[in-house]
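# have a look; sequence and predicted model below, questions after that.
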Amino acid sequence: MKIAFYGSSLLSSYWNGAATYYRGILSALANHSYDITFYEPDAFDRQQHRDIDPPSYAKVVVYAANDEALRGVLAEAARADIVIKASGVGVFDRELLQGIVRHARPDALKLFWDVDAAATLDEMRGDPLHPVRRALPDLDMVLTYGGGPPVIEAYTGFGAARCVPVYNALDPDTHHPVAPDPRFAGDLSFLANRLPDREARVEAFFLRAAELLPDHRFLLGGSGWHDKAMPGNVRAIGHVGTAAHNAFNCSPLAVLNVARDSMAHIGFSPATRVFEAAGAAACLITDAWDGIEQFLIPDEEVLVARDGQDVADHLAALTPARAQAIGAAALRRVLAEHTYALRGRQVHALFQDHAARLRAAA
């Protein structure tokens, strides 16, 4: 079956945190014999910061960010059996969603894949004419990056025929333990782009912990932090390509995850970084959010912090031996329960179930 997937970027993680998720999901789906084409716009300098070459599991079409190119790639939706529009493309989001509804064949499976459901739902609540709200009656399914029962209830309340979370996961061929790299040495590392609904929590959890532990070394990776005021023991290194993520996670004593405001509020939304760190057998400290126990066991496979003081307390008490034990336990858990191979089987089953329903209805 042919899949047409319209997303932000498969080739670049530059200002595009969903890249690892797309790669994991689509490579797993390709193992179920799907013929996948990923359409991504040439926007935000992503093509100048590619992390990977075009992969074997999907054909990648990079189109100019103009109306003519948009019409061309949308016309190709008519050739697909499954047509997917992801959230957060960054350009033509409204037009892409309207376009897949208009151009997809009547018998094609049409779905919206929301990689930031909490934020999208907040927008939908405040805008009765939001493009996703208007498109839901014409879509067969909504898949989400996470969110658990609160997101399912919210989407079905807006009229989605079906909403299913497909959580982040691990590709063990991509993220795995490696030797420490002196470039990323430190006591606590944090990797995330600077975004408005993340910054206050980064200040509260990461920068506050650095203030409380002036003798510890903190490393901040990600785009946009260059002009942020920070304690002197924080070293900001800018964008870290996906090829360096394993070394980034394996080199410090511990790695921090901080959810964005909306994701922390709704819960059940582990970031890609959670599974990347666990896959590298890193000792992960995460901010507290509902549903963490569904993915990792607190104090055994992950350390959970309510604020920067908790982060500092965890870090001050952490020994290399305990950090290694927590990281090893996390790696065992994600390999057993949270791989993209398992997520691919889940999505494949959803697609098969939809096709079976159509056959039964016919």
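Sure, I can see it.

# C-alpha only now, for contacts and for neighbours.
Noted.

# all strands of the stretch 251-362 of the chain, in order?
254-257, 284-287, 303-305 (DSSP state E, counting those that start in this stretch).

# which residues in the stretch 201-350 of the chain form helices?
208-212, 245-250, 261-266, 272-279, 308-317, 320-337, 340-361 (DSSP state H, counting those that start in this stretch).

# sorry, back to before: what's the most buried one of the strands of the stretch 251-362 of the chain?
strand 254-257 (a mean of 27; mean count of other CA atoms under 10 Å).

# what packs against that strand?
Under the contact definition 3 or more CA pairs under 8 Å, 6 or more residues apart in numbering; DSSP states H and E, strand 254-257 sits against strand 188-191, helix 272-279, strand 284-287.

# ok so, going back, now the helices of the stretch 201-350 of the chain as JSON lines including distance to residue 68?
Putting the helices of the stretch 201-350 of the chain into JSON lines (distance: least, CA to CA, whole Å) gives the following:
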{"stretch": "helix 208-212", "distance to residue 68": "48"}
{"stretch": "helix 245-250", "distance to residue 68": "37"}
{"stretch": "helix 261-266", "distance to residue 68": "35"}
{"stretch": "helix 272-279", "distance to residue 68": "34"}
{"stretch": "helix 308-317", "distance to residue 68": "49"}
{"stretch": "helix 320-337", "distance to residue 68": "44"}
{"stretch": "helix 340-361", "distance to residue 68": "31"}
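
# okay, one more to line up with it:
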Amino acid sequence: MKIAFYGSSLLSSYWNGAATYYRGILKALAAHGYDITFYEPDAFERQQHRDIDPPEWARSVVYPATAEGLRSVLAEAGGADIVVKANGVGVFDRELLEGVVALSRPDALRIFWDVDAAATLDEMRGDAAHPVLAALPDIDMVLTYGGGPPVIDAYTGFGAARCVPVYNALDPETHHPAPPQPRFTADLGLLANRLPDREARIEEFFLKAAAALPEQSFLLGGNGWHDKPMPANVRAIGHVGTNDHNAFNCTPRAVLNVARDSMAHIGFSPATRVFEAAGAAACLITDAWEGIEQFLTPDEEVLVARDGQDVAEHLAALTEDRARAIGAAALTRVRAEHTYALRGEQVHRIFQEHRQRLTEAA
């Protein structure tokens, strides 16, 4: 079966936190025999910051971020059995969604794949003319990057025929334990782009902890932090490509996950970084959010912090032996229960069930 997938970028993680998620899910679906084409715009300098080559398991189409480029890729929607519009493409999001609805075949499975459900739902609550609201009657299902029961209830309340969370996970072939690198040496490392709905939480959980532990070293990777005032023991190193994530996770004594405001509020939304860190056997400290126990066991496989003071206390008490034990337990858990192979199997079953229902209704 052919899948046409319209998303932000498969080839670049630059200002694109969904890249690892797309790669993991689509690679797993390709293993089930799906013929996948991923359409991404040439925008936001992503093509100048590619961190993978076009993969063997999907056809990659990069199109100009112009009206003509948009028309050229939407014209291919009619040839697919499954047509997916992901949110957060960044250019022509409304037009892509409307085009998927209008130009896909009547018998095609139409999917809106929401990689930021909390933010999308907030927008929908404040805008009766929101394009997703307008498209829901013609969409067969909504798949989400996370969110659990609150997101399912919200989407079905807005009229979605079906909503299923497909959580982040680990691809053990790409994210795994690796030798440490001196350039990533620190007591606590954090990978996070500077975004408006995350900055205050990073100030609380990371910078406040750094200020409380001036004798310890803190490492911050990600875009946008170059002009942010920071304690002297924080080193900001800019964008870290996915090829360096394993070494980044394996080198510091611990690594930190800080959810964005919306995802922390709604819960059940583990970031890709959670599984990347666990897959590298890193000792992970995460901000507290509802549903963490569904993925990792607190105090055994992850350390949970309510605020920056908690982060500082965890780090001050963390021995190298305990850090290694927590990381090893997390690695065992995610390899057993949270791989993209398992997520791909979940999505494959969802597709099969949909086709079976259509057959029975015919």
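Nice, thanks for sending it over. The structure displayed is predicted, hence computed values, not measured ones.

# residue 144 of structure 1: which of the helices of the stretch 201-350 of structure 1 is closest?
Shortest distance between residue 144 of structure 1 and the helices of the stretch 201-350 of structure 1, using CA to CA, is found for helix 340-361: 11.2 Å.

# rewinding a little: among the strands of the stretch 251-362 of structure 1, which is nearest residue 8 of structure 1?
strand 254-257 (22.8 Å).

# if we can go back for a sec, right, and the helices of the stretch 201-350 of structure 1 - which one's nearest residue 188 of structure 1?
Residue 188 of structure 1 sits nearest to helix 308-317 of all the helices of the stretch 201-350 of structure 1, at 7.7 Å, using CA to CA.

# for that closest one, packing partners?
helix 208-212, strand 303-305.

# rerun that using 6 Å as the cut-off
helix 208-212 (3 or more CA pairs under 6 Å, 6 or more residues apart in numbering; DSSP states H and E).

# who touches the helix it packs on?
308, 312 (CA atoms under 6 Å, 6 or more residues apart in numbering).

# mean per-residue distance, it versus structure 2.
Taking mean CA distance after the TM-score superposition for structure 1, the mean distance separating helix 208-212 of structure 1 from the aligned residues in structure 2 is 0.2 Å.

# read off where that helix ends up in structure 2.
Counting by TM-score structural alignment, helix 208-212 of structure 1 pairs with residues 208-212 of structure 2.

# so which bits of the matching stretch are buried?
208, 209, 210, 211, 212 (16 or more other CA atoms under 10 Å).

# reformat these as CSV; add distance to residue 345 of structure 2.
Formatted as CSV, the buried residues of stretch 208-212 of structure 2 follow (distance: CA to CA, whole Å):
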residue, distance to residue 345 of structure 2
208, 41
209, 40
210, 41
211, 45
212, 45
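
# which pair of those spans the longest distance?
Pairwise distances among these were taken by CA to CA; the largest, 6.3 Å, belongs to 208 and 212.

# my read: residue 251 of structure 2 touches residue 180, true?
Yes. Residue 251 of structure 2 is within contact range of residue 180, at 4.4 Å (criterion: CA atoms under 6 Å).

# so between these two, which is more surrounded?
residue 251 (24 against 15; other CA atoms under 10 Å).

# so who does the more buried one touch?
180, 184, 185.

# strands of the stretch 1-150 of structure 1, residue ranges please.
Taking DSSP E, counting those that start in this stretch, the strands of the stretch 1-150 of structure 1 run over residues 2-6, 35-42, 59-64, 82-86, 109-114, 141-144.

# list the contacts of the third one.
Outside strand 59-64 of structure 1, the residues within contact range by CA under 6 Å, 6+ apart are 37, 38, 39, 40, 41, 42, 69.

# cutoff 8 Å now
Residues from elsewhere that reach strand 59-64 of structure 1 (CA atoms under 8 Å, 6 or more residues apart in numbering): 10, 36-43, 54, 69-70, 73.

# of the residues you listed - the most surrounded one?
Most surrounded of the contacts of strand 59-64 of structure 1: other CA under 10 Å gives residue 10, at 29 neighbours.
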